[in-house]
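Novice: Sequence first, predicted model second:
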Amino acid sequence: MNNTNAHNHAAFLLRLSLGVILLAHGLMKIMIFTIPGTVGYFESIGYPAIIAHLTIWGEVLGGAAMIIGFHTRIVALLSLPMLLGAAWTHMANGWVFSNQGGGWEFPVLLVMLAVIVTIQGGGSFSVKGLPQVNKRLPKALRA
């Protein structure tokens, strides 16, 4: 395996990992906590309901797009405010995620994964982006 293939496969594994985690967390908010329950929780910690909805659908749709490799850089970039918000929310709980209420180590790890995917792209095995959308994007953000 040459360096290009290794880089592409590593980028794929990072993209897939981040996508699966985002999708799993979004589905958990829908299927286990329920949408009204998630909205209620977000409101109880001071966030407006719209942030809960944006988070749920950002995780579900963004995670699915990340898994298949659709506009990976854009999806990773757009996930950053959501992931930074999660890190901020968990900040008072300490570093370790196993702390009561969850610490901020895991959200910060996800932030770093999203930054890396934004920089290096989706790697191999991705559907890339729609050509008509791709040609209008700055080169650095193309799939």
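Specialist: Sure thing, it's come through.

Novice: Could you use CA atoms for every contact and neighbour count after this?
Specialist: Will do.

Novice: Point me to the helix or strand that includes M28.
Specialist: Here M28, judged by DSSP states H and E, is contained in helix 3-31.

Novice: any idea how far that helix is from the chain center?
Specialist: For helix 3-31, the separation from the chain centroid amounts to 8 Å (computed by C-alpha atoms, centre = their mean, to the nearest Å).

Novice: next up, a second structure to put side by side with the first:
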Amino acid sequence: MLENADLGKLIVRLTLGGLILFHGISKLFHGVGFVESQLASHGLPTILAYGVYVGEVLAPLMVLLGYHTRIGALLIAINMIVAIALVHTGQLLSLSQTGGWALELQGFFLFIALSVIFLGPGRYKLHS
């Protein structure tokens, strides 16, 4: 049986970091207006919207590279908790039209980030 926990950790890191990074790149090109509007609707300062660049650009790069991986994963987890709190609380117990959890994507990012926090980067990483 082929077993390589470090390769598995790399695959998880590349998946989490790569998929979240697409969201960050979109915000780099299109701005954070939606996040600002969500913050304003909750009575929060809109300047906080720029934190999404930390959670969706910087943190995914940290996870992808294996550089301070646990900190990067923590930042992603915090980003997802904020996103769920601002936008998705009404869907926490809902199913999608296809029968899955309405928050599958957000749940995936949150729980995989938590897994990376506990697992660490594995052997295939930048040294930090």
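Specialist: The structure has been received and is ready for your questions. Treat the numbers as computed from the prediction; the structure is a model and nothing was measured.

Novice: Superposed, how do the two chains score by TM?
Specialist: TM-score for the superposed chains, counting by TM-score structural alignment, normalised by the length of structure 2: 0.79, backed by 123 aligned residues with a C-alpha RMSD of 2.6 Å.

Novice: Give the closest residue to the aligned residue in structure 2 for I30 of structure 1 in space, chain neighbours not counted.
Specialist: Taking TM-score structural alignment, the alignment pairs I30 of structure 1 with L28 from structure 2. Spatial nearest neighbour of L28 of structure 2, chain neighbours left out: Y53 (7.8 Å); criterion: C-alpha to C-alpha, 6 or more residues apart in numbering.

Novice: Hmm, H23 and that neighbour touching each other?
Specialist: No: with contact defined as C-alpha atoms under 8 Å, Y53 of structure 2 does not reach H23; the gap is 9.5 Å.

Novice: Could you check which of these two has the larger neighbour count?
Specialist: Y53 (20 against 15; other C-alpha atoms under 10 Å).

Novice: follow-up on the earlier one: which residues are in contact with the residue nearest to L28 of structure 2?
Specialist: With C-alpha atoms under 8 Å, 6 or more residues apart in numbering as the criterion, the residues that contact Y53 of structure 2 are 24, 27-28.

Novice: quick one: secondary structure of it?
Specialist: When classified by DSSP: H, G, I helix; E, B strand; the rest coil, Y53 of structure 2 comes out as helix.

Novice: Against I76 of structure 2, how distant is it?
Specialist: 10 Å (C-alpha to C-alpha, to the nearest Å).

Novice: Do you have the helices of structure 2 handy? List them.
Specialist: Along structure 2, counting by DSSP state H, helices occupy 5-30, 33-41, 52-53, 59-65, 69-83, 104-119.

Novice: Switch these over to CSV; also include distance to Q97 of structure 2.
Specialist: Shown next, in CSV, are the helices of structure 2 (distance: least, C-alpha to C-alpha, whole Å):
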stretch, distance to Q97 of structure 2
helix 5-30, 23
helix 33-41, 24
helix 52-53, 28
helix 59-65, 30
helix 69-83, 21
helix 104-119, 12
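
Novice: Which of these sits closest to S94 of structure 2?
Specialist: helix 104-119 (10.4 Å; C-alpha to C-alpha).

Novice: Give me whichever of the helices of structure 2 is most buried.
Specialist: With neighbours taken as mean count of other C-alpha atoms under 10 Å, these reach their highest mean count in helix 59-65, at a mean of 25.

Novice: so that helix corresponds to what in structure 1?
Specialist: Taken onto structure 1 by TM-score structural alignment, helix 59-65 of structure 2 occupies residues 62-68 there.
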